[in-house]
Each structure stands twice: as structure tokens, then as C-alpha cells.
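Undergrad: Here's a sequence, model it:
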Amino acid sequence: AILQGIAHQTSLTVENLRLLEARQEEAYVTAALLQVAQAVVSTRELSEVLENIVHLLPILVGIDVCLIYRWDEDLQIFRPTNVHGENRRQEFFLLDNIYLPGEHRLLDAVFERGQAHICPMAEVGLPAEDWPMLPCMPLEEYLQSAHQAEGDWLLGFPLIAQDQILGVLVVRERNQSTAFRERRLEILNGIAQQTSLAIQNDLYRRELLQNERVEQEIQLARQIQETFLPDHIPSVPGWEIGIRWQTARQVGGDFYDVFELKDGRVGLVVADVSDKGLAAALYMTVARTLIRASVRDHADPTEVLDEVNTLLFTESPESMFITAIYAVLNPQTGELVYANAGHNLPFLYRAATGQVEQLSKGGMAMGVLPELPIENHRLFMQPGDCLLLYTDGACDTLSPTGEDFGEARLRAVVHNTGGKPADELLSEIDRAISAFRQNTPLSDDITLVAVRRTA
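TA: Sure, this is the predicted structure:
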């Protein structure tokens, strides 16, 4: 009975020691992860965060080599970013070598399966040059096997967030015993998760900054466009001139202009820059300024656009061009002389017949060739006739199924509403386009200019 009592007391003491040891190990794991968490949150720059992590790991876990690889989705490569090695030579080698898929077994296995892998090293002190060819297996599978040997390991942990592989954390343990292995792996896995969150947060931050820059660019482009649009439309007796200018979220380079000429005639311009964004808005201001300057020296629409083309071709970026119509209206006679540089063909509603004509084909866009092969066209507008100038945003508006609004639908609206006041025609076009796209975001600016003779 006495021996049984001693044996029972001894077993309780051993169990209590084991529980104490387990609590101490858990406390150490918690403390280690808290230290890494502190290093992550106390530093804003990702490069510094990762550098802190690779230098903390050897202290906290006892590994001798730690290396972070980032996956470059654009170049499809594993790129080393931070390393803590045994010596400078080893660190330089590890940082100097990038890997394509298929060139590093451990990186490939972790990336493809999204789980930790291990490469047991049969040779002690195997040089880093030989690590890429080491055979590896899932860490969980290795830990469940009965052949866990002491010695050197190469371990890879996925840096993963929201099911996206961001990279791989690689560590080398040297001459480590199997004692406390579970706790060390727990710390390594926890640090890999914290590293993943640090990378993901940096990506989110960069994306937010980029979105803010884009939004600022959009706002600036809109301000530039609005500044260079006419602040008032000339009042011309016997005529109605209506305008609609609607910007898409991705600002384009649409612009219009209406101005009185010295001899009482009226100049009308509708144009579209090929690009979008701030560059297009700035280019638009240049084109508008050139047109206004050329109008002072030339009465002929072809001569105006030809001179503007020469200047744009000489000075403009190769990827940008401008389509434009410049028309000169004589309010007394109803004569309209116009030149078309690659722009959408206007529609003309004839009150006498109730039919819609599409005006003659235009020439090449401005800024493409050194000489502009265009010519003047002439027509006369009678009372009740209505001319519609527009940019391609009207026809290119998309429905929820991806179908274009198209010229045919625009022409039909002009046919049905062309006999009404200019503003009513434009309002009806607005309604038709809005109903067609059903809240689908505009992909391009829409500019409409309606000119109607009332007397």
C-alpha cells in the first residue's frame, strides 16, 4: 500500500512537471509571436517589416538561415527580398538568385499546394547552391511519419492571404533535435501568417494610394476640360444652339466650342482626343487653343484644320490624335461650310421631308500625317432643319449585355424628334441613351451639339 501511494504521488509530480513545461512552452510561443506582431505594427515600410522578421526569427526560434521570396505575378518569378544567413557570401548568393517555376523544388511545392513543405538534408552543411534541387514533402506528412531524423532541414511556409499566394518563407534549421519541434514549427507558422498579413496590408495601402491618385487625376482633368469649354453660347437670332456634355468617370478628351466670327458668322467645333485621362484633357486644351488661334488667320474650315494638323503632327505624342469637325454657319443665308477630320458623320434633319441625312464622309484625323487630306463641304439649312454634331461616346455607349447604342439608334431619335426644339432633341437623346445603358457606367464622354434654324 505504501509503495502504491509513493508511485501514485510520483506520477502526479511528473504530470505536474509536464503541465508546467507545456505552459512555459505555450507562454514562449505567445511571447515570440507578440514580438513579431510588435515589429510588424510598429513599422510602416514593408521592406523594414520584412527585414525585422528575418532577423528576429533566428533569435526566437534558433534557426540559422531565413529567407523571404515574393511571387512576382507579372514576371512569373520568385524574387528574394530579405535574408538572414550564416555569412555575407551566403546572403549575397541567396539574394542574387531569382527562380522561375520549375527551378526550385521547395518553392514550387509550397506554391502549387499552398502548404508547408520540408526538405530533410542528408548532408550536414549542404551549400545554398544545392538547395533548389532538394527533394521535399508536405510538412504534415513528414511529422506523421515514423522516420523523423535529427539534423539539417530546409522548410518552406506559404505566405498566403485570401487564397492568394504572395510568396514563401524559407528557413534552414541546423543540427536541431526533435525536442520542442512542435513548438518551433508553431512559431514559424504563426510568423509566416503575420508576414502574409504585412504584405497584404502593404498591397492594400498601395492600391488605395493608386486609387486616390487616379481620382485626383480624374478631378483635375475634369476641371481642365470645364475651364476650356465656352462659358456661354452665343445667341443667334433665328437659330437655336443646344449643348450636352457628359463626362464618363474615365475622363476622355471631348470638347466643343461655339464662337462668333468677325463677319457675323458663327464657328462650331466638336472634337475628340483619342486618349483618356489627364493626358487627353491637357491635349484637348492644346487643340482648342490652336483652333482658336488659326481661326483668326483663316476663314476657310479646311485651312484651319490643316494648320492645326501641321502643328499637332510636329509636336504631339505619337500615340495621340484628334478627330474634329469645324463648321462655319452664315445665320443670314443658312449656309454651312464644314470640314471633317476623321470625326463621326453628323446627322441633318430636313423639315421639308421629315428625313435624316448623314453628311459626307470626312478625312483623316489630325496628328496622324504631316498633310491632312480633307476638303470643304457645303450645305444650306432651311427653317425647321436641325443639325446634330456628336462624339463617338454617344454611339459607343454599352447596354448591360455589351451591345453598342450605335448610329442607327441615334439616327432614329433624330428622325423622330428632329422637328422639335434643339433642347428637346438633346433631352430625348439623353433619355434614349440612359434607357439603353440601364445604369451601366459610361465608358467615354458624350458631347452633343444641336443647331436648329427656326426662321
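Undergrad: from here on, contacts and neighbour counts on C-alpha atoms
TA: Will do.
Undergrad: after the helix or strand containing residue 349, next one along is what?
TA: For residue 349, the element it lies in under DSSP states H and E is strand 347-350. Note on strand 347-350: by DSSP H and E, the next helix or strand toward the C-terminus is strand 355-358.
Undergrad: How about that following strand, which residues are buried there?
TA: Neighbour-count burial for strand 355-358, counted by 16 or more other C-alpha atoms under 10 Å, picks out residue 356.
Undergrad: Same check on stretch 28-41?
TA: Neighbour-count burial for stretch 28-41 [16+ other C-alpha under 10 Å]: 28, 29, 32, 33, 36, 37, 39, 40.
Undergrad: Can you give the distance from the lengthiest helix in the chain to the centre of its chain?
TA: Secondary structure assigned by DSSP state H gives helix 181-228 as the longest helix of the chain. Distance, stretch centre to chain centre, for helix 181-228: 13 Å (C-alpha atoms, centre = their mean, to the nearest Å).
Undergrad: this one as well, want them side by side:
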Amino acid sequence: MASSPLGAQDSPVPRPVLPTPSSVGPGILNLLPVEERLELVTETMRELSRQTDPQSMARVYLRHLRQLLPNDGLVAVSRRDLPSPHYRVTRSSRWREEVDPWLHREKLPVVTGGILGELLYGNEPRIIEDLQVPANDPGYEHLNGFRSMAAIPMYDQGRALVLVALLSKNPKGFDPEKLPDLVLTGNLYGRASHNLILARQLEQSVQELDFELRRMEKVQASMLPTRLPSLPYLGLERHHQTARRAGGDYYDFFPYPDGTLGILMADVSGSGASATSLMAIVHTLAHTCPAECTAPGAFLAYLNRHLSDRCNSALDTFVTAFYGVFQPVTRTLRFAMAGHPPPRLLLAGQEAWRRRVLDMSDGLPLGLDRQERYGESQVVLNPGDMVVLYTDGVNDLESPDGKPFGVNGLDLALATTNPQTEKPMEKVVRALRHHAGARQIRDDLTLVLLRCK
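TA: Here you go, the predicted model:
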């Protein structure tokens, strides 16, 4: 018996040796004309490319191996995700039931040492022409009775992580000339199956992310008013559209005991789940604002202090905001702004609007400087006058050729609306959709219209 566990006649990637009829049985492919061999290989590749499950792909590959190099048995081992010198037996022709190594890894035996361990950690393809297996070898149950082996390593990052061992009951049962093609084919299969696993993991991650975004979308929707306040002195309309499942645009209304109405519009920088999370914080702060901070400037200062202290320094983001309080008796809108796009005031006329821009008071966005103070301005509204609040997603909405909608697009849509016969919100939304065409929006869009009665 040879001193090496691999047997006396093992050889590393061998020099080309012409096979002899007495030592190597002809494979199926050897007996076929070139055209038929090419057709067989092509059909195998096509079948592999159609697989969406790694276990099914493995069956196709193993069937191809039997066609390329007839064998009497097979065993496969893997050291993926295991410390040296451990390895896992993933397949064996001696097993009565097939185990899916990707779904039921816990059912597979983990061992160390032996012929299979030496081959796997040796990182080289081998042909063992006279296989001799000691009874104490951990692979004995899989290798006993076989007399030769073709060991095909599959590499990842330069290391053999998987080894497929083809087995024959006859000594010198494998043609050394075929080993290079087997290694090439095996590693192409190994890379394809690994990519398939990555694609499956990516799909699962996307599904989990999509589930979380749907949950976040519901969270955001729960923080926005389900119904607009019904008031005898002020008509309200809204339009809200997120760029993704969830975003950072926020609007709200706060009826106060003295009959006034607080109106808040805010826009968290960025989009997606992080913006929605910060929007939730803004919502909480706004609904817990103490009574002495309900004036517009004090309200924004309160939000700014808390966001500066607790959130934005860590999140590296900010919030623009408009907050106004409408007094129904005097029809006065008193307001303050924190870096937010200035509202449009449309003064009612018989056939056209007269436009003003409410840009008299502004300050830094919330969360940048806790010492920021926010001045206030006011405007008196007459019946029919309208205030248009919006987020910068309206300005930045791009056409298919990359042209932004801009404040000019908003002003044009409003200016061409007949006060007597058309609804301004519907006109603006149609203009936005026409401008965007088939282009997907990149930022949330929010509009709120206040119309004095």
C-alpha cells in the first residue's frame, strides 16, 4: 500500500499522455462526430442557461459530466463558510436521498482530513489512477470500492472552495487528456451557479426591502391628514405623490381653540426610508408643540431646536418648512418660512389671476443652526384669493429631455386658469403630468391650495 493517502499512482495536472485502449474506456463524446458533439455541448449550455434554481443546475451539470466522462460514482465537498481544515460533504452517489446544499445545509456532514480534505485544500486538479482508501478515512463510505478518481476543483477568489470527484471502479478509469476540459467546464458551471445564488439572494433582499418600503409607505400615509378640515371660511385642496414608495414631503393642519388654523408644509432633504423616518420625527414634534409656540416664528424655532439637537447632526440632512396661521375673522394669514419655496398668492379677478410671491420672511432650513430665529409676515386675503404651497419637487420635475418644470411652469399653469370655470389644482396637476411625460419622477411632489371664501 502506498504511503500517501492518495495512492501510489496519483498525479497532479498531468503531462499530455496519449490514452491506450487498454487503460482508458472511450467516452460517449469520443464516439460522436464533431457536429454531434458540438450539438450535445450546445444543448447542455442552453439547458444550464434556462435554470433558475441552483439544485436543478447541478443536476444538468452532473448529467453533462456523465456524458463527457462516463463514471461509476461521484462525491462533492465544499469548504465554503467553514474554517480550515473542515469541509462539508454536499453530494454522494452512495446517498439514497438527494440533499439540497443551498436549502438544507444543516443536514450535510462536516468532517476534516482524509483524501477528500487533502484534495480540496490542495487547490489543484488531480487524477488518481490507483485509488486506495484506508478504512479510517472520513470519506471511506463514499470512496470504498472505487479504484480511480478525477478530482475537479472549483475556484472562487483563487481558492478551491468546492471539489467534485468523479469515481471509477477500474484503475486508470479516467483519461488524463480530458482533465483540463473538465476543470474548465466545472469552473464555468461553478461560476454560473454562484451567480445564480447571488441573484436569488439579491431577489430575496429586494423583496425584503420592498416589504419594508411598503410598510414605510403606510407609516407615511398614516401621518398625513386622511381628510381635509371642512371650514366655512377657507377651502382646501391637496395633491401628494411620492417618488418612491415613501418620501419626505409632509403637510398638516392644526385647528386651534380660538378658531384659527395652523398650516404646515415641510420637505425633508433626500427621499426614501431615511426621509420618511425624519418626517415622522417632524410630525411628532409638530403635534407635541407647546401652546406658547403656536405662533409661526416660534413654531419653526421649536422644531429647529429639537431637530438640531437630536437628529440632523447625525443624519446630515435638513428640513425646509412653511408654517402659517389663518385668522378667519380678519382673513389674515400670518406665516414664517425655513428655506422653503415661497408660496404663490393669486388675487382673484373676473377672468384672470394677479400673482404675488410671498417671499417676505425666510430663514435657514430646520436643523442647520439651533440659534436661528424666524421672522413673520402676514397677508390679508379677500374672498376668492388663493395661496399655493408646494415643495421643490414641483420646481425640479424634469421633462423627458431634462428640462425642469420650474416656478415658471407653475406660474404659467396658474395664470392660464380661469377663476370662474376651472379648478386650479386640476390644472396644475395636468401640467405637471404633461411636462413629465413618461419620465419617472425623482422627488416627491406636494401641493396644497388655500382659497379664501
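Undergrad: Fetch the TM-score of the aligned pair.
TA: Here the TM-score for the pair of chains, by TM-score structural alignment, normalised by the length of the second structure, is 0.66; 339 aligned residues with a C-alpha RMSD of 3.8 Å.
Undergrad: I would like the range of the second structure that aligns with the strand holding residue 349 of the first structure, please.
TA: Under TM-score structural alignment, strand 347-350 of the first structure corresponds to residues 344-347 of the second structure.
Undergrad: same check, this time on stretch 211-223 of the first structure
TA: Across the second structure, the stretch matching stretch 211-223 of the first structure (TM-score structural alignment) is residues 206-218.
Undergrad: Please list the outside residues in contact with that stretch.
TA: If you take C-alpha atoms under 8 Å, 6 or more residues apart in numbering as the criterion, stretch 206-218 of the second structure is touched by 245, 246, 247, 273, 276.
Undergrad: now stretch 233-247 of the second structure
TA: Applying C-alpha under 8 Å, 6+ apart, the contact partners of stretch 233-247 of the second structure are 213-214, 216-217, 220, 228-230, 249, 271-273, 275-276, 328, 425, 429, 440-453.
Undergrad: if we can go back for a sec, using the aligned residues only, give the average distance of the match of stretch 211-223 of the first structure to the first structure.
TA: Taken over the aligned residues, the distance from stretch 206-218 of the second structure to the first structure averages 1.5 Å (mean C-alpha distance after the TM-score superposition for the first structure).
Undergrad: Where does stretch 153-163 of the first structure end up in the second structure?
TA: Per TM-score structural alignment, stretch 153-163 of the first structure has no counterpart in the second structure.
Undergrad: Name the residues that touch that stretch?
TA: Contacts for stretch 153-163 of the first structure (C-alpha under 8 Å, 6+ apart): 106-107, 110-111, 114-121, 131, 165-174, 188-189, 192-193, 195-197, 200.
Undergrad: And stretch 41-50 of the first structure, by the same measure?
TA: For stretch 41-50 of the first structure, contacts defined as C-alpha under 8 Å, 6+ apart pick out 39, 40, 68, 82, 195, 198, 199, 202.
Undergrad: between these, which is nearest residue 139 of the first structure?
TA: Using C-alpha to C-alpha, residue 68 comes nearest to residue 139 of the first structure of the contacts of stretch 41-50 of the first structure, at 18.2 Å.
Undergrad: Please pull up the equivalent of that closest one in the second structure.
TA: So residue 68 of the first structure corresponds to residue 155, using TM-score structural alignment.
Undergrad: Could you do residue 182 of the first structure as well?
TA: Using TM-score structural alignment, residue 182 of the first structure pairs with residue 177 in the second structure.
Undergrad: Determine the number of other residues adjacent to its match.
TA: For residue 177 of the second structure, the number of neighbouring residues by other C-alpha atoms under 10 Å comes to 15.
Undergrad: Then the one 4 residues further on?
TA: Counted with other C-alpha under 10 Å, the burial measure for residue 181 of the second structure works out to 11 neighbours.
Undergrad: State the distance from it to residue 116 of the second structure.
TA: 21 Å (C-alpha to C-alpha, to the nearest Å).
Undergrad: Check residue 428 of the second structure too.
TA: Counting by C-alpha to C-alpha, the gap from residue 428 of the second structure to residue 116 of the second structure is 72 Å.
Undergrad: who's more crowded, the two?
TA: Using other C-alpha under 10 Å, the more surrounded residue of residue 428 of the second structure and residue 116 is residue 116, with 28 against 22.
Undergrad: and the more buried one, that's in a helix?
TA: Yes: counting by DSSP: H, G, I helix; E, B strand; the rest coil, residue 116 of the second structure is located in a helix.
Undergrad: For residue 391 of the first structure, list the residues it contacts.
TA: The contact partners of residue 391 of the first structure, by C-alpha under 8 Å, 6+ apart, come to 254, 270, 271, 272, 343, 344, 445, 446, 447, 448.
Undergrad: how close does the aligned residue in the second structure for residue 195 of the first structure get to residue 73 of the second structure?
TA: Mapped onto the second structure by TM-score structural alignment, residue 195 of the first structure lines up with residue 190. Relative to residue 73 of the second structure, residue 190 of the second structure is positioned 20 Å away (C-alpha to C-alpha).
Undergrad: Now do the contacts for residue 40 of the first structure.
TA: Counting by C-alpha under 8 Å, 6+ apart, residue 40 of the first structure has contacts 49, 194, 195, 198.
Undergrad: residues touching the last one, list them.
TA: Applying C-alpha under 8 Å, 6+ apart, one finds that residue 198 of the first structure lies in contact with 40, 46, 49.
Undergrad: Those in strands, which ones?
TA: Per DSSP state E, strands hold no members of the contacts of residue 198 of the first structure.
Undergrad: For these, which pairs are in contact in the second structure too?
TA: Nothing carries over to the second structure from the contacts of residue 198 of the first structure, by both residues aligned by TM-score structural alignment, their matches' C-alpha atoms under 8 Å.
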